[in-house]
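> fold the following for me, if possible:
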Amino acid sequence: MRLDAIDRKILAALQGDGRMSIADLSDAVGLSASPCLRRVRALEEAGLISRYVAVLDQRKAGLPVSVFVSIKLERQQEEALDAFSAAIRTWPEVLECYLMTGPRDYLLRVVAADLDAYERFLKQKLTRLDGIASIESSFALEQVKYSHVLPLP
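Coordinates of the predicted model:
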């Protein structure tokens, strides 16, 4: 899908406030309501807008601990990668999981209420998975920047 300047304005506005009414959105982008709604629906149908969510404050939600976990698997065969990915998808503590290049196979972002909660996650879930060669945990001390807004060209 080719984006024009109005599509970019719509996406930028919705990334800032996904609950914005069509009336407010059309005012923000300089378009009347009907064509604005048509464009939003086209962006949704094209999959560019994949969903609308509420972004929660991690600390206020009682999950102030962020842990970045590097995983090295014993084997990098497709079956091992698929098994690991399938298990990770079921764990709500894992907010992000990336298959990586370099010395580690996966990088996870895990949230927890405290160090004890992370230890339980580690012992009761992560270390029980077959095929893991090593696990390295790094605790975030401070969140310097967090954004869910993509920098559209």
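> can we go C-alpha only for contacts and neighbour counts from here?
Noted.
> ranges for the strands of this structure?
65-73, 94-99, 106-112, 132-139 (DSSP state E).
> nearest to Asp17, out of these?
Nearest of the strands of the chain to Asp17, taken as Cα to Cα: strand 94-99 at 21.4 Å.
> so which residue is dead centre in the protein?
Glu96 (5.4 Å; Cα atoms, centre = their mean).
> in contact with it, which residues?
Glu96 makes contacts with Leu108, Arg109, Val110, as judged by Cα atoms under 8 Å, 6 or more residues apart in numbering.
> show me the contacts for the last one.
Right, the one you point to is Val110. Ser66, Val67, Phe68, Val69, Glu93, Val94, Leu95, Glu96.
> and it, how close does it get to Ile71?
13 Å (Cα to Cα, to the nearest Å).
> circling back to that earlier point, so which of the strands of the chain is nearest Leu31?
strand 94-99 (36.3 Å).
> mind listing what's buried along that closest one?
Using 16 or more other Cα atoms under 10 Å as the test for burial, strand 94-99 gives Val94, Cys97.
> quick one: that strand to strand 106-112, angle?
170 degrees (axes from the mean of the first three to the mean of the last three Cα atoms, to 10 degrees).
> strand 94-99 vs strand 65-73, what angle?
30 degrees.
> one more to line up against the first:
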Amino acid sequence: MNPDATDRTILRLLQSNSQLTIKEIASRINLSITPVHDRIRKLEREGFIDRYVALLNRRKLGKSLIVFCNVTLDKQRKESFEEFNETVARLPEVLECSVVSGNFDYLLKVVADDVEGYNTFYQQNLSVLKSVLHISSFFVMSEVKSTTELPI
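The predicted structure is shown next:
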């Protein structure tokens, strides 16, 4: 089922501020509370709303460095991918990890306190994996745009 225009408006509002009450959403879209509540529950059941989270200020938490890593595995074997996937899934510094096409196998988004912290992460977690052949690291100088909101 595709969300209708009202559902999409609800999704946009919740993406912008997941702490909006059902009453506040109902007021903004000119519906009563019960249909808004029912629509939100349906969007949750059908998987359009995956979860509710608080987005933290990484700089306030001392995580001032973002690094993108291109990772190439030594062999294109199932075991190599599984080992890498399982290891990376356990690393809290890795915010995102995607298998990509092209000249390398993975693109990682890593957060660290600083360059020294990233170097420690790199040496203790990535470079020690047997399946890793090559890692290229790209340090973010400034963020032009960073959002979690999907276009709806």
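> what TM-score comes out when they're superposed?
The TM-score (TM-score structural alignment, normalised by the length of the second structure) is 0.98; 152 aligned residues with a Cα RMSD of 0.7 Å.
> checking the contacts of Val110 of the first structure against the second structure: which ones persist?
Among those, the contacts conserved in the second structure (both residues aligned by TM-score structural alignment, their matches' Cα atoms under 8 Å) are Ser66, Val67, Phe68, Val69, Glu93, Val94, Leu95, Glu96.
> neighbours of the fifth one, how many?
Going back to what we said before, that points to Glu93 of the first structure. Using other Cα atoms under 10 Å, Glu93 of the first structure has 19 other residues around it.
> show me the helices in the second structure, by range?
5-16, 22-29, 33-45, 78-89, 115-121 (DSSP state H).
> put together CSV for those helices, with distance to Ile135 of the second structure and mean neighbour count on each row.
Putting these into CSV (distance: least, Cα to Cα, whole Å; neighbours: other Cα atoms under 10 Å) gives the following:
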stretch, distance to Ile135 of the second structure, mean neighbour count
helix 5-16, 34, 17
helix 22-29, 46, 15
helix 33-45, 39, 15
helix 78-89, 13, 14
helix 115-121, 12, 14
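> could I get those helices as JSON lines with distance to His134 of the second structure?
Formatted as JSON lines, the helices of the second structure follow (distance: least, Cα to Cα, whole Å):
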{"stretch": "helix 5-16", "distance to His134 of the second structure": "37"}
{"stretch": "helix 22-29", "distance to His134 of the second structure": "49"}
{"stretch": "helix 33-45", "distance to His134 of the second structure": "41"}
{"stretch": "helix 78-89", "distance to His134 of the second structure": "13"}
{"stretch": "helix 115-121", "distance to His134 of the second structure": "15"}
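> right, and those - which one's nearest Val144 of the second structure?
helix 5-16 (18.8 Å).
> report the separation between the residue lying closest to His134 of the second structure once chain neighbours are set aside and Glu79 of the second structure.
Nearest residue to His134 of the second structure, sequence neighbours excluded (Cα to Cα, 6 or more residues apart in numbering): Thr72, at 5.1 Å. Using Cα to Cα, Thr72 of the second structure is found at 14 Å from Glu79 of the second structure.
> repeat that for Asn2 of the second structure.
In terms of Cα to Cα, Asn2 of the second structure sits 38 Å off from Glu79 of the second structure.
> could I get the contacting residues of Lys75 of the second structure?
Ser131 are the contacts of Lys75 of the second structure under Cα under 8 Å, 6+ apart.
> cool, and Pro92 of the first structure?
No contacts exist for Pro92 of the first structure under Cα under 8 Å, 6+ apart.
> separation between the residue of the first structure most remote from its centre and Asp24 of the first structure?
Farthest-out residue of the first structure from its mean C-alpha position, per Cα atoms, centre = their mean: Ser32, at 32.6 Å. With distances taken as Cα to Cα, Ser32 of the first structure is found 10 Å from Asp24 of the first structure.
> equivalent analysis for Thr127 of the first structure, please.
Taking Cα to Cα, one finds Thr127 of the first structure at 49 Å from Asp24 of the first structure.
> same thing with Pro64 of the first structure?
34 Å.
> now do Ile10 of the first structure
Counting by Cα to Cα - Ile10 of the first structure and Asp24 of the first structure are separated by 11 Å.
> please apply the same query to Met100 of the first structure.
41 Å.
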